[in-house]
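>>> Pasting a predicted model and its sequence here:
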Amino acid sequence: MKTIFLFIIILFQIKLFACEKEIIKVVWENFPPYQIGDISLNTHPKGSSVDLLLAAAKKIGCLKNIRFEYLPWKRGLFELEKGRVDIMFNALKTPEREKYAYYKRYYSKGRNAIFVSSKDYDKLSKLSSEELMKEKNFIIGYSNGYNYGKIFEKMLAKYPNKFEMALHDDLSIIKTSNNRVNAFIGDVIQTNELIKELKQNKKIDKKINFKFLSLLLDESPPFTYLMYSKKGMSEKLVNKFDDAFVQLYKEGTTKRIFLKYIPQNFINEVVVKPDFEK
């Protein structure tokens, strides 16, 4: 009888801590230091956002259920909307995306900026947004499907011929280094990491350096979220992940994870206190 009772308890515990979704598909792309990986290698990515998600998944018993899938950002959004993938990293909240994705508490913030070659910085840094747009033959690269903020959206709508879209951030950087465009938009922290990587892989000249302009692309530094597919995941499971992120922050785990990838002097610019009242 004791053996049967013990067996029942074990089964109950297994069910209690089992992940309710057999496979959780997570989209990633090379977006250092948040997502870092090589698609040619048969390994899952790492990075601050990746490690934080895995820590949350472990807390709720879903670590073994996580599967990573490399997709370009725009394609990832499409697959998330259809419910064929479940989670995407480092997303800004927009009304359009909220139609097909759950957004819970934000877990970090970022800042997008316009990067230019160091040799052009002194001249361009003195210009306002309007003056920059009126520069002759001046083209700014940006990535397909990204949301850079309200100010950027207004600039793009008003001066569409001043912008050139690329599939990935690294392509815009390469184009700028080859003088095919004059500038590019990127996350302040992520871009510096990506430039280092491109130089190491000899995709851009090591002698080329970039600086970002102080022009704002949004009214305030945007918060970034995980996006959860409404078709792919139950809100109950999403809430479990959300609660786990709060626990990780309170324990100090969030900061420790980010410090593995981001310099100490940038931590307060990235790690934010979750909205515990949400």
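Looks like it arrived, so ask away.
>>> C-alpha only now, for contacts and for neighbours.
OK.
>>> I'd like the next helix or strand past the helix or strand containing residue 97.
Assessed by DSSP states H and E, residue 97 sits inside helix 95-98. For helix 95-98, the following helix or strand on the C-terminal side (DSSP H and E) is strand 101-102.
>>> who does that following strand touch, helix- and strand-wise?
strand 223-229 (3 or more CA pairs under 8 Å, 6 or more residues apart in numbering; DSSP states H and E).
>>> Could you name the helices and strands sitting against the strand it packs on?
helix 73-82, strand 87-91, strand 101-102, strand 108-109.
>>> Which stretch among these is buried most, on average?
Across the helices and strands packed on strand 223-229, averaging neighbours per residue (mean count of other CA atoms under 10 Å) puts strand 101-102 on top, at a mean of 24.
>>> Just put the helices and strands packed on strand 223-229 in TSV and tack on distance to residue 192.
As requested, the helices and strands packed on strand 223-229 are exported to TSV (distance: least, CA to CA, whole Å):
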stretch	distance to residue 192
helix 73-82	19
strand 87-91	17
strand 101-102	30
strand 108-109	16
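>>> Residue 210 is nearest to which of these?
strand 108-109 (22.1 Å; CA to CA).
>>> so what does the closest one touch, helix or strand wise?
With contacts taken as 3+ CA pairs under 8 Å, 6+ apart, strand 108-109 sits against strand 223-229, helix 264-270.
>>> Second structure for comparison follows:
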Amino acid sequence: MLYSTTPAAEKRRLFRERLATGELLRFPGAFNPLSARLIERKGFEGVYISGAVLAADLGLPDIGLTTLTEVAERGQQIARMTELPAIIDADTGFGEPMNVARTIQTLEDAGLAGTHIEDQVNPKRCGHLDGKAVVDEDTAIKRIRAAADARRDPNFLVMARTDIRAVEGLDAAIDRAKALVDAGADAIFPEAMRDLSEFEAMRAALDVPLLANMTEFGKSDLFSADQLRDVGINIVIWPVSLLRIAMGAAGRALDTLNDEGHLTSKLGEMQHRADLYDLVDYEDYNHFDQDVFNFTIAR
């Protein structure tokens, strides 16, 4: 009731233990706290919080317009509603290396299990769009070194995302990833890999956990969890999928309202009131109220 019962530090410890087993951990993207609870109920291993989703939630494009305050606040709202570890997208760290350090400590305080910092030039672009630019290796290394040095909980996962594959090719991505691991990255997020062979090449070159981004309508094919497991991927995210599905359904419902004047034909597609009440623990709150407000006012 209210929030998760597992402290953030314990979530991080358990997450790092499970990540060390080498198994594939599935992190669907939550677009709000309620969807994070649904992800947990459906048996997934973690929750991902996408920068693109956070921007879209504010009606903004994913080009670095969100602030650390906005991201951390929304991340805290989502992370505290689930027992699962939550990884959040921190874009380029919201500034120079000192800003990156502050970002890490702010996200720790917000209860997140980890984050990734990317090597794009500010203002950043969606990782699956053309026209991206990356910073030089020295700048990328400074960002990750600042992140690793700033954390106070050693179990907080500092992941480095590199977008250099789309700019300079796979060999450059492998070289950049190795440099970022040497700088202190616990894991690598190689963005916009073209096919499974590229993930395999990254796996052969690196000893740290790897993340695969299975975002729709992007540069990468949409591989199954089994396919990614077979090439040694450790975390797979579907960052925007639930938001896309929800917005698609909302659009169709509004069309139905325009056409029919009611939503009777859509009832079968809706989450039932009973399921919603179960997801938010309505009954537990009801018992809590009865226990607390057990007095009467004298007349």
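Arrived safely, thanks for sending. Quantities reported herein were computed from a predicted structural model and do not represent experimental measurements.
>>> For the two chains, what TM-score is obtained?
The TM-score (TM-score structural alignment, normalised by the length of structure 1) is 0.26; 127 aligned residues with a CA RMSD of 6.5 Å.
>>> quick one on the thing from earlier: summarise which helices and strands the helix holding residue 97 of structure 1 is packed against.
The contact analysis (3+ CA pairs under 8 Å, 6+ apart) places helix 95-98 of structure 1 against no helix or strand.
>>> still on that earlier bit, quick one: which of the helices and strands packed on strand 223-229 of structure 1 is nearest residue 269 of structure 1?
Of all these, strand 108-109 sits nearest to residue 269 of structure 1, with 7.0 Å by CA to CA.
>>> hang on, the earlier thing: of the helices and strands packed on strand 108-109 of structure 1, flag the one that's most buried.
Of these, strand 223-229 is the most buried (mean count of other CA under 10 Å), at a mean of 24.
>>> now the angle from the next helix or strand after that strand to strand 87-91?
Heading C-terminal from strand 223-229 of structure 1, the first helix or strand you meet, by DSSP H and E, is helix 235-251. Here helix 235-251 of structure 1 runs at an angle of 50 degrees relative to strand 87-91 (axes from the mean of the first three to the mean of the last three CA atoms, to 10 degrees).
>>> how about whichever helix or strand comes after helix 235-251 of structure 1: buried residues?
Next in sequence after helix 235-251 of structure 1, counting helices and strands by DSSP H and E, comes helix 253-259. For helix 253-259 of structure 1, the neighbour count (16 or more other CA atoms under 10 Å) marks 254, 255, 257, 258, 259 as buried.
>>> ranges for the helices of structure 1?
Here structure 1 has its helices, by DSSP state H, at 2-17, 48-59, 73-82, 95-98, 118-124, 129-133, 150-158, 169-177, 188-200, 235-251, 253-259, 264-270.
>>> Which strands and helices lie in contact with the longest one?
Judged by 3+ CA pairs under 8 Å, 6+ apart, the packing partners of helix 235-251 of structure 1 are helix 48-59.
>>> Counting by contacts, list what the helix it packs on packs against.
helix 235-251, helix 253-259.
>>> Could you single out the most deeply buried of those helices?
Across those, averaging neighbours per residue (mean count of other CA under 10 Å) puts helix 253-259 on top, at a mean of 19.
>>> which other residues reach that helix?
Contacts of helix 253-259 of structure 1 with the rest of the structure, by CA atoms under 8 Å, 6 or more residues apart in numbering, involve 48, 51, 52, 248, 249, 267, 271.
>>> Among these, which one sits closest to residue 170 of structure 1?
residue 48 (19.2 Å).
>>> got the contact list for the residue lying closest to residue 165 of structure 1 once chain neighbours are set aside?
Distance criterion CA to CA, 6 or more residues apart in numbering; nearest residue to residue 165 of structure 1, sequence neighbours excluded, is residue 142 at 5.1 Å. Contacts were defined as CA under 8 Å, 6+ apart; by that measure residue 142 of structure 1 touches 163, 164, 165, 166, 169, 172, 184, 185, 186.
>>> switch the cut-off to 7 Å
Residues near residue 142 of structure 1 by CA atoms under 7 Å, 6 or more residues apart in numbering: 164, 165, 166, 169, 172, 184, 185.
>>> which among these end up buried?
Members of the contacts of residue 142 of structure 1 that pass the buried threshold by neighbour count (16+ other CA under 10 Å) are listed as 164, 166, 169, 172, 184, 185.
>>> Many thanks, have a good one.
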